[in-house]
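Chemist: need coordinates for the following:
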Amino acid sequence: MVSSQLWPPVVDPSTLTRQVWDVETARSLPGMGRALQLYGGLIAQCALDQYAGDEVIKPRPPLLALPDVHLRARSTFVRVHVEDYLLHGNAVHLVTARYADGSVRGVRWFPAHMWHVTDPAVTEDGGVDYYLNGRKVERRQDVVHVQRGAAEGAPWRGVGVVEEHLKTLNRAGLEEAAESKNLTGGGVPSVAVIAPNPTLTKGQAEEAKDTWEEKFEGPGRRPAILPNGTQVVPLGWSPVDGQMIEARKMSLVDVANCCNLDPYWLGGQSSSHTYKSPGPMFLTLTRTSLEPVMSDLELVWSLAWLPYGRSVRFDRLQLTRDDFATEVQTGVAGVAAGLITAEEWRIRQGLPTEPEFGQLRKPGPAVPAGPPGPPALTVLPGGGNDDQEGAA
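Modeler: As a prediction, the model looks like this:
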């Protein structure tokens, strides 16, 4: 017995009256697209390192440098997993190669919608069987499955943002569709001309309108000579259009809340961060939003890829490092207090511990320059010195 896809179920769009019903329609929302770029782009910048306890192991193994050779970049591998984790609630890849000792050599990512799972209650040993494009994966340990929480009634799969907040995302889609319909099906006049003639007929009004458009249409500016009493009133957006703009702002806040982000990061209304240093801003973003995603990926990948006692970790320093001026001030204070060494600070900045000009040394006190001495004696070839001595 094979259950439906991890998520979403296969639904014929023609039978629906919704604007958002699956991952692809949710991805088309601008706010959701920004959230995915933020999560995937930031986490993908962080390199993967192997740790034994709290000590990083160098050099970095090939598996962590390029897990899936078909994707041609570690950043792409991380990005697609983050997007599947957020949208579908399940990020899955398959171990495709192992070394002689059984350790993982290479993996391959497959989109979440290609995977099916079975209810553990119907299997002989109570385990979860995985099906890839309808074919059963014989070795369960070759399937590396990262879940976002656990679905109610089906704890063997995760729950994505789309499935969890489908009603909210659909409302945002309906608002966008309504606004698009208003702008496509109707227009707002830019100016209203109130004629002083109370008996103006419809034909005269249409003729005057055509004359106005013919004369004043285009980028040029021309003088208008109008009868006494004529009023020209500029028009803006209608109240309905104004409400749509406010609704769009609130929908952007809702999408940010669905994705566990401060609305500031999606361009929504929030507190100002203009004068804040990037270090504390990204530190808060990492701890509140990115860290839950990164931790789930790290834990599952560590158990599936590495032997016991080893772990996979993202290099978060790429996100939490402050601007260079602030880092220098902090480093000087830390080195002076004996908390870190100059070499450790250089490692934090991604610099070599020993620069090209030699070993780092603590600069000594400046020596004041003394009075200028006599000019140096120039040695001339061919007995020039004897002539100088005789002249002296």
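
Chemist: switch to C-alpha atoms for all contacts and neighbour counts from now on
Modeler: Will do.

Chemist: quick check: which element contains R105?
Modeler: Under the criterion of DSSP states H and E, R105 resides in strand 104-109.

Chemist: how about residues contacting that strand?
Modeler: Identification of contacts with strand 104-109 by C-alpha atoms under 8 Å, 6 or more residues apart in numbering yields 63, 67-70, 77, 92-99, 304-306.

Chemist: to compare with the earlier structure, here is another sequence to fold:
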Amino acid sequence: MWPFARPKADSGHAAGEKRAETTDYQTIPVSDENFLAFFGVNGVKLPHVTIDTALTVPAVMAAVAFLSRTMAALPLHVYRDSDKGAERVKGKLATVIHDAPNDGMDSFKFRQWFWQQVFTGGRGLAWIERTPQGIDALWPMDPAKTSIQRVGGRVEYVYDGKKYPAADVIDVPYMLKADGLKHYGPIVMASKAIQLALAMNDYGSNFFAGGGVPPLALVGPLPQGDAALKRATAEIYRAVDAARKEDKPIVPIPAGHELKPVGFDPAKGQMVEARRYQVEEIARAFQLPPVFLQDLSRATFSNAEQQDLHLVKHLIGQWAKALEGEMNLKLFGRGRGTRYVEHNLDGLMRGDFKSRIDGIARAIQTAQMTPNEARALENRPRHDNPDADELLVQGATVALGKQPEPNTGVPEAGNDNNDENDEAKAA
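Modeler: Below you'll find the predicted structure:
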């Protein structure tokens, strides 16, 4: 009889009358804990998700590492508007932004740490140290130890017992909540998908740690008494364990008994497919094309290239804009004047030599860049030829309506020289 069902009371028959057992049971709701306990679900909890445990999932670690390193590797410079166009700013401010934000971190390490906080906990914070001479340094602030509050309409950040005004804190949240202060983080919001990935990792490791032997049930005439049953179970366990350790394909069991697996076979449970789907789910949580998490199951040459474009247009470019906007506001104020901070997204092409060189060559030929400017992009020395500092253009390119007259080789009428030649030939 099912442990979660009971037969209806039979009051219409005489006492002592034996009847065939009825199958018309009055069952309890399927949500009852007894129902779940029968299937072994009751009391089973999925792994608790924290940032540290989430990073043990390879797809999560790959997403965070890839995005943070990519954002940190983008060239970041300070520019000034001038009559000649954008000019690179030099001095202490350029050192803080491009080279080393503070005495203990270079620009790559600082920005990698900053973006790791964004793509794990959901927020990156940095304090701007100012001196009478200007901006002196950028210092990281641990978001987990920082509280954000609004006092009199002004936002304040409380870190290590000290209050910092919003104007001195660079703040890039993953996604803000309705109050404009708290935030959502990708790991917390994708915790269910990460829990499932952790559970499959644990199951897979435990399964293969046991030699690939699933839980077994001994079927047949069982010995009487708890002690005898425990001894029989222990003997079967020792036999299976010994066969696994000695790599023997045969397990001795008592005569008239057989071993049957209990639970689902990983292959039948589509464990491989489920784990691959979790990679897609985690990629979706970070808005990252799956190919960048090494999921090439549906990749082709063409769509992998399109995913590369998608990465720049719809992910890296947007996060770059978020940091640029925050730095321009906090470093220079609402009326920033002529100075501004900007990423150079061309840095993403550093690994594609052919495309980079083709693009530089086209920029030189169309008068968008001088040869020496192109050499500077590749960290090559300037050329002494004066033409290397001039904008060049293909000779066949002219303004519309100013094309030269075609030369057909036919003498033009009224040409004095042609008349003289004709007279000479006649004489």
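
Chemist: quick one: buried ones out of the contacts of strand 104-109 of structure 1?
Modeler: L63, P67, D68, F77, V92, H93, L94, V95, A304, W305, L306 (16 or more other C-alpha atoms under 10 Å).

Chemist: just give me the mean distance for the strand holding R105 of structure 1 relative to structure 2.
Modeler: Strand 104-109 of structure 1 differs from its equivalent in structure 2 by a mean of 1.3 Å after superposition (mean C-alpha distance after the TM-score superposition for structure 1).

Chemist: that strand aligns to what range in structure 2?
Modeler: Under TM-score structural alignment, the match for strand 104-109 of structure 1 in structure 2 covers residues 135-140.

Chemist: filter the contacts of strand 104-109 of structure 1 down to the ones in strands?
Modeler: Using DSSP state E, the members of those that fall in strands are V92, H93, L94, V95, T96, A97, R98.

Chemist: can you put the residues you listed in JSON lines and add distance to T326 of structure 1?
Modeler: Shown next, in JSON lines, are these (distance: C-alpha to C-alpha, whole Å):
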{"residue": "V92", "distance to T326 of structure 1": "40"}
{"residue": "H93", "distance to T326 of structure 1": "40"}
{"residue": "L94", "distance to T326 of structure 1": "43"}
{"residue": "V95", "distance to T326 of structure 1": "43"}
{"residue": "T96", "distance to T326 of structure 1": "45"}
{"residue": "A97", "distance to T326 of structure 1": "45"}
{"residue": "R98", "distance to T326 of structure 1": "45"}
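
Chemist: center of structure 2, which residue is that?
Modeler: Closest to where the C-alpha atoms of structure 2 average out (C-alpha atoms, centre = their mean) is A63, at 3.2 Å.

Chemist: residue in structure 1 matching that residue?
Modeler: Under the alignment (TM-score structural alignment), A63 of structure 2 maps onto A35 of structure 1.

Chemist: now do the contacts for L296 of structure 2.
Modeler: For L296 of structure 2, the contact set (C-alpha under 8 Å, 6+ apart) comprises P290.

Chemist: ok, now how distant is it from Q365 of structure 2?
Modeler: Distance of L296 of structure 2 to Q365 of structure 2, given as C-alpha to C-alpha, to the nearest Å: 38 Å.

Chemist: now stretch 174-192 of structure 1: buried residues?
Modeler: E175, E176, E179.

Chemist: ok, of those, which one's closest to D322 of structure 1?
Modeler: Nearest to D322 of structure 1, judged by C-alpha to C-alpha, of the buried residues of stretch 174-192 of structure 1 is E176 at 37.9 Å.

Chemist: how much does the helix or strand containing the closest one stray from structure 2?
Modeler: If you go by DSSP H and E, E176 of structure 1 is part of helix 166-185. In the superposition with structure 2, the average deviation recorded for helix 166-185 of structure 1 is 1.9 Å (mean C-alpha distance after the TM-score superposition for structure 1).

Chemist: that helix: how far from the chain's middle?
Modeler: Helix 166-185 of structure 1 sits 25 Å away from the centroid of its parent chain (C-alpha atoms, centre = their mean, to the nearest Å).

Chemist: counterpart of R275 of structure 2 over in structure 1?
Modeler: Using TM-score structural alignment, the partner of R275 of structure 2 in structure 1 is R248.

Chemist: isn't its match right up against E175?
Modeler: Yes: if you go by C-alpha atoms under 8 Å, R248 of structure 1 and E175 touch, sitting 7.3 Å apart.

Chemist: buried ones in stretch 262-274 of structure 1?
Modeler: D262, P263, L266, G268.

Chemist: in a markdown table: those, plus distance to S28 of structure 1 and secondary structure.
Modeler: Output for these, formatted as a markdown table (distance: C-alpha to C-alpha, whole Å; DSSP: H, G, I helix; E, B strand; the rest coil):
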| residue | distance to S28 of structure 1 | secondary structure |
| --- | --- | --- |
| D262 | 20 | coil |
| P263 | 18 | helix |
| L266 | 15 | helix |
| G268 | 18 | coil |
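
Chemist: need those in JSON lines (columns: distance to S311 of structure 1).
Modeler: Listed next are the buried residues of stretch 262-274 of structure 1 as JSON lines, based on distance: C-alpha to C-alpha, whole Å:
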{"residue": "D262", "distance to S311 of structure 1": "30"}
{"residue": "P263", "distance to S311 of structure 1": "33"}
{"residue": "L266", "distance to S311 of structure 1": "33"}
{"residue": "G268", "distance to S311 of structure 1": "37"}
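
Chemist: between which two of the residues you listed is the distance greatest?
Modeler: Across those, the longest distance by C-alpha to C-alpha is 8.4 Å; it joins D262 and G268.

Chemist: and the gap between the counterpart of W113 of structure 2 in structure 1 and I43 of structure 1?
Modeler: In structure 1, W113 of structure 2 lines up with V80, judged by TM-score structural alignment. V80 of structure 1 sits 11 Å away from I43 of structure 1, going by C-alpha to C-alpha.

Chemist: what about the two, which has more around it?
Modeler: I43 (24 against 21; other C-alpha atoms under 10 Å).

Chemist: is it true that that one touches F77?
Modeler: No: assessed by C-alpha under 8 Å, I43 of structure 1 is found out of contact with F77, at 10.8 Å.

Chemist: show me where the stretch 251-392 of structure 1 has its helices.
Modeler: Per DSSP state H, counting those that start in this stretch, the stretch 251-392 of structure 1 carries helices over the ranges 278-285, 291-305, 317-320, 324-336, 342-348, 384-391.
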